[in-house]
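Q: Quick check, what structure comes out for this input:
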Amino acid sequence: MKLDSRDRVLANDREQMLAAQVLDQLSGPDGALAVTRHEAVSPLPVEVGRLLQHVLDVVARGGTVTVGSVPEVLTTTTAAGFLGVSRPTLMRMVDNGELPSHKVGTHTRLKASDVYAALRARRARERAAYQELMDLEDGD
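A: This next block holds a predicted model:
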């Protein structure tokens, strides 16, 4: 496995095969993840296990996994990029009270958790609208 300058994990064929094997072993009824250190076994939290299973699935299928970090506080430009909207649209959302923000001097800043919550809420609305369309289609 080789890391490039963007922290992308580039798995070779053998590593893809190994990822698939580990994923198969984890998909059984007792597929809980654990860490063994000095003969002591410590189970991993379920959330961490799901994350690792997702990574293994992507690697097994030959996909690319990008590892990055997001600061707790975002600029308006960065927040707009995460939401897939323009900065003026983001500022309207802030002004309308749709998205909490705070000022650092004269600059508007947003908590990453608030931005992700807004993104999740928008995706939920989109899924609900799509389901409504599908229900209408099924009714014809």
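Q: alpha carbons only for contacts and neighbour counts from here, please
A: Will do.
Q: now the helices for this protein?
A: Here the chain has its helices, by DSSP state H, at 13-26, 46-60, 76-83, 87-95, 112-139.
Q: Now the second one, please; I'll put the structures next to each other:
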Amino acid sequence: MSSSAAEVTVRPGLDGLAELAELLAAGPGPLTLRAGRRCAAVPPELAVALRAAVTALQHGEAVTITPHDALLTTQEAADVLGVSRPTLVRLLESGALPFTQPGRHRRVRLEDVLAYAAAHRRGGTG
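A: This next block holds a predicted model:
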């Protein structure tokens, strides 16, 4: 994904992943993060995301965290939707997905790609 300094990608095979997965699998209850003498409650939404990330890593999938307003290349957007790049370009040209074209290359906001994917899953028109 092309435009965010806050983007982080984690690949499978991390040390301690099995132990972390076991701790997270203990249940959907509260999660507390401790660092030395300090501790903080992890908000439930973030705990769900962490559990999902660890599960994906255990299944051999890389996990990327990026802001919703990140700009994607057409290939990255196509990968998110699970379609070919030419299919994505047709979606852009038909107006099904908004895009910007600051130069020669189109850019698509991740938020728009995810909204399109959600509408498509629900049987909407996007």
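Q: before we move on, the earlier item: got the helices of structure 1 as CSV, with mean neighbour count and distance to Lys2 of structure 1 columns?
A: Shown next, in CSV, are the helices of structure 1 (neighbours: other CA atoms under 10 Å; distance: least, CA to CA, whole Å):
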stretch, mean neighbour count, distance to Lys2 of structure 1
helix 13-26, 16, 11
helix 46-60, 16, 13
helix 76-83, 17, 27
helix 87-95, 15, 36
helix 112-139, 13, 30
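Q: Now render the ones you listed as CSV, adding distance to Ala34 of structure 1.
A: Shown next, in CSV, are those (distance: least, CA to CA, whole Å):
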stretch, distance to Ala34 of structure 1
helix 13-26, 11
helix 46-60, 9
helix 76-83, 33
helix 87-95, 42
helix 112-139, 28
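Q: for those, which one sits closest to Leu33 of structure 1?
A: Counting by CA to CA, Leu33 of structure 1 lies closest to helix 46-60 out of the helices of structure 1; the figure is 5.8 Å.
Q: and the angle for that closest one with helix 13-26?
A: On the basis of axes from the mean of the first three to the mean of the last three CA atoms, to 10 degrees, helix 46-60 of structure 1 is oriented at 140 degrees to helix 13-26.
Q: Aligned counterpart of Ala49 of structure 2 in structure 1, please.
A: Alignment note (TM-score structural alignment): Ala49 of structure 2 maps to Leu51 of structure 1.
Q: Please consider this matter closed, and thank you.
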